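Participant: I would like to see how this sequence folds:
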Amino acid sequence: MDTHLADWIKDTPEGKAAETILRKCVHCGFCTATCPTYQILGDELDSPRGRIYLIKQMLEGKEVTRKTQQHLDRCLTCRNCETTCPSGVQYGKLIDIGKKIVDEQVPRPAAEKAMRAGLKGLMTNRALFDTGMVMGKMVRGLLPASVKAKIPAKRYTPAWPTSKHTRKVILLNGCVQPAMMPSIDPATSVVLDALGVQGMIVNESGCCGAVKYHLNDHQGGLEQMKANVDAWWPLIESGEVQALVMNASGCGVTVREYGHYLADHPDYAAKATRISELTMDLGEFVAAQSTEALHQLAPKVKAAIQAEAIPGKIAFHPPCTLQHGQKVKGVVENVLRTLGFELTPVQDSHLCCGSAGTYSVLQPELSAELKKRKLASLMAGNPQAIASANIGCLGHLESGASIEVRHWVEWVAEALGR
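Facilitator: Next comes the predicted model:
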């Protein structure tokens, strides 16, 4: 694509990055076939190709309007288009640049500003979010359906293992997962413990930075990323830990790209790159263990399935942040089959469920339609339950599902606990 960026942007880091990405796009349109919002709305400007053109116009100095902002807002940043694109266009990085610049040029209505500020303040403040979630769970049965849907039901939570191992990994001290679904982190540690690995949480770490960054508060997101680098680096530098294991793929894709986000910060660039290199999704890490180790877990899982203590026939929803963001495809599914689960076929498994971080709050109609479509495809194979690998997808799907929705590691941990 031929580009002529305006003087105010062309020599900036954002301008140079955007121009490189724009020049790779050949406007072939393959991306429209796999874009969830284009499939629903049928508007070219609600497709990756259309949004790329809007961003190109903006960076070339053309007028930016509220309409431009709305079309960019409707993007899920699922990055399905990146998987489809034959030219390797890094659309996710481009949309981050475009959304930030359009927000700087087009003032948002007061209600939108308040909503976005509230999401950033609530979701990334552990004390505030934890308090709200605890109170919500206490009165969950009395709440209106719309509010109740945002508060996951109580589930089996295993005890955190007390055994020590020479092999250690870092787990993220996430912002919403510990309060929304407190079973996932201890379940992860139980499975790691069974593999001879100790899961460690560094108290000084926190939100990965994705929430603020994708709400166009780039500076706030970068500060959270730097805080995590500072918290984790002593353990990494000393060689005490061998990996950072992410059990929320939305956080995982962000930490995996710390090297990109902090490339222009001299004090952090090298450290962030090393952290990105050491980051793995939980499914990847489990799959990388010896075949013997996995097969030692399988009999317990199969016994629990046979005893009907856990579901054996499940539909797996691979989060966009796992399959398109991290490019990890089929790995979790293979682990689950190895352990004894039967996976039902899911049509259009590449499409987004509509959660997409704060998207379900900011774009509720589109999000609800995507959830409806996703649940229909997941239920088509008559599974006993639905599994996924990201806190956002889990909470989103659970609010509309007629069967149980869990992180896959929860069922494995429950089987081992028996």
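Participant: all contacts plus neighbour counts: C-alpha atoms, from now on.
Facilitator: Will do.
Participant: what's around the closest residue to residue 224 other than its chain neighbours, how many residues?
Facilitator: Computed as C-alpha to C-alpha, 6 or more residues apart in numbering, the closest residue to residue 224 that is not its neighbour in sequence is residue 209, at 5.2 Å. The tally of other residues near residue 209 (other C-alpha atoms under 10 Å) stands at 27.
Participant: One more sequence to fold, the one below, so I can look at both together:
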Amino acid sequence: MYTALSPALQDDERAQKAQQLLSSCVHCGFCNATCPTYQLLGNELDGPRGRLYLIKQVLEGAEATRETQQHLDRCLTCRNCETTCPSGVNYVRILDVGREIVDERVERPRGERLRRWMLREGLGSPLLSTAVKAGQTLRPLMPASLQKNIPTRDQAPPRSEKLGKAHRWPIREHARKVLLLLGCVQPSLRPNINSATARVLDAVGIQSLVGDGVGCCGAVRLHLGDSEKGLKQVRQNVDAWWPHIQSGEIERIVMNVSGCGLTVKQYGELLADEPYYAKRAAAISAMTVDVSELLPSLVPDLALRLRDSDSASRPTLVWHAPCTLQHGQGVTSAVQTSLRELGFVVRQDDLGGHLCCGSAGTYSVLQPELSQQLRDARLRDLHALAADGPPPSAGHVLISANIGCISHLQSGTQWPVKHWVEVLDDHLVSG
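Facilitator: As a prediction, the model looks like this:
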């Protein structure tokens, strides 16, 4: 796709990068076949190919309009199109540039600006936990679009878990050590995921450390068009992690939030043009893995540490693959295969499993109607999948690998939704 930059953007490095990336698109349209919003809305401009044309037009000098902005906003950045694309187009990078340039030219309505500001400033704030508790109290008074994004008290972990298990961090030291990113939202919404990860790794002789001064991975700001502060968060994390890496004590940087993991794996690309940070960021990206990527190598040791070897006493697990894991990081089968090797019954959707649940970071807040339609469609498929065969005596549990997907799916089902690492933790032999 040839793009001739307008005179106003000739010297804009962002536009130059987008122009280069656009050249690999052959506008075949294969991407539309797997785009969730195109499938829902049937509008060419709400599919990847149409959005690329809109960005191309703006780069070439066409007026950016509110309609342009809305079509770009409706993209989930699920990267399903990138998995499908035969030409390897870096669609999300082009989209980020397009959104940023359009936002500079089109002023958003006041309510939108406020919501986006609250998301940028609030999700990484140390006051988030307090805000969640207040939100649970005030939930009945909130608009429906906001209510579903705040877990009810019965959806939140039990009080006993909050006070006990969720904060029971292993204290044993091991020769093998990894860094664990706690995340912004996860400690407030599902604190047990982090401690469960640490306990599972501890069970196989791996110690989890948390770097001092590590904050938000930067994903929220980067995808909301605030690249300056987003990159500042990226640099802050590089600075915080680097001494651990330089010392040689760390094997890996481990992520249990696939959205964060995808972003950290891109640090090398994001800071490639900064001499001080380029090599450090690239090293950090190379050392970063989702915890599911470690799982296959841990299966032999975990098998010795699990109780209830009879699969009948375990729940049937129904797998939802986060887009950031399967499309962004290319991790497609590690969880399902490993859990089956450990004796769990795992069902997966081989037809619609590539589709987004509608969480997509902040999408469920900014595009609530589309988000809910996508969530309900995924849950219908997952429930139908689970209904195939006799009901298990221990019930069904939906499992995933991203806090956004877990919270979003839980808002639409009575079945428990957990991170897969919590299920392993639940079946560990104590001690």
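Participant: before we move on, back to that, show me what the residue nearest to residue 224 of structure 1 aligns to in structure 2.
Facilitator: The alignment partner of residue 209 of structure 1 in structure 2, by TM-score structural alignment, is residue 218.
Participant: try residue 386 of structure 1
Facilitator: Counting by TM-score structural alignment, the partner of residue 386 of structure 1 is residue 398.
Participant: can you give me the strands for the stretch 251-400 of structure 2?
Facilitator: Under the criterion DSSP state E, counting those that start in this stretch, strands of the stretch 251-400 of structure 2 are mapped to 252-255, 288-290, 316-319, 346-348, 396-400.
Participant: Any chance of JSON lines for these, columns mean neighbour count?
Facilitator: Below are those laid out as JSON lines (neighbours: other C-alpha atoms under 10 Å):
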{"stretch": "strand 252-255", "mean neighbour count": "24"}
{"stretch": "strand 288-290", "mean neighbour count": "22"}
{"stretch": "strand 316-319", "mean neighbour count": "23"}
{"stretch": "strand 346-348", "mean neighbour count": "19"}
{"stretch": "strand 396-400", "mean neighbour count": "23"}
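Participant: To residue 24 of structure 2, which of those strands lies closest?
Facilitator: strand 288-290 (27.9 Å; C-alpha to C-alpha).
Participant: That closest one vs structure 1, mean deviation?
Facilitator: In the superposition with structure 1, the average deviation recorded for strand 288-290 of structure 2 is 0.4 Å (mean C-alpha distance after the TM-score superposition for structure 1).
Participant: Next, work out how far apart residue 331 of structure 1 and residue 158 of structure 1 are.
Facilitator: Shown here: residue 331 of structure 1 relative to residue 158 of structure 1, a distance of 25 Å by C-alpha to C-alpha, to the nearest Å.
Participant: What sits closest to the residue nearest the centre of structure 1 if chain neighbours are left out?
Facilitator: For structure 1, the residue nearest the mean C-alpha position is residue 250 (1.5 Å; C-alpha atoms, centre = their mean). In space, and not counting its chain neighbours, residue 250 of structure 1 is closest to residue 321: 5.3 Å by C-alpha to C-alpha, 6+ apart.
Participant: Check the burial of the counterpart of that neighbour in structure 2 by counting its neighbours.
Facilitator: Matched to structure 2 by TM-score structural alignment, residue 321 of structure 1 sits across from residue 324. For residue 324 of structure 2, the neighbour count with other C-alpha under 10 Å is 26.
Participant: how about residue 324 of structure 2, what does it touch?
Facilitator: Listed by C-alpha atoms under 8 Å, 6 or more residues apart in numbering, the contact partners of residue 324 of structure 2 are 78-79, 258-259, 262.
Participant: before we move on, what about residue 223 of structure 2?
Facilitator: Counting by C-alpha under 8 Å, 6+ apart, residue 223 of structure 2 has contacts residue 96.
Participant: Can you tell me what residue 337 of structure 1 aligns to in structure 2?
Facilitator: By TM-score structural alignment, residue 337 of structure 1 lines up with residue 340.
Participant: Kindly provide the distance from its match to residue 346 of structure 2.
Facilitator: Residue 340 of structure 2 is 6 Å from residue 346 of structure 2, by C-alpha to C-alpha.
Participant: And residue 339 of structure 2, by the same measure?
Facilitator: Residue 339 of structure 2 is 7 Å from residue 346 of structure 2, by C-alpha to C-alpha.
Participant: who touches the equivalent of residue 66 of structure 2 over in structure 1 in this structure?
Facilitator: Aligned by TM-score structural alignment, residue 66 of structure 2 pairs with residue 66 of structure 1. Residue 66 of structure 1 sits next to residue 106 when contact means C-alpha under 8 Å, 6+ apart.
Participant: Could you find the closest non-adjacent residue to residue 260 of structure 1?
Facilitator: residue 273 (7.6 Å).
Participant: Look up which helix or strand residue 177 of structure 2 falls in, please.
Facilitator: strand 176-180 (DSSP states H and E).
Participant: Where does that strand end up in structure 1?
Facilitator: With TM-score structural alignment as the criterion, strand 176-180 of structure 2 aligns to 167-171.
Participant: Could you list the residues in contact with the matching stretch?
Facilitator: Applying C-alpha under 8 Å, 6+ apart, the contact partners of stretch 167-171 of structure 1 are 185, 196-202, 232, 240-247.
Participant: cool, stretch 292-302 of structure 2 as well?
Facilitator: Taking C-alpha under 8 Å, 6+ apart as the rule, stretch 292-302 of structure 2 contacts 203-204, 256, 331, 334-335, 338, 341-342.
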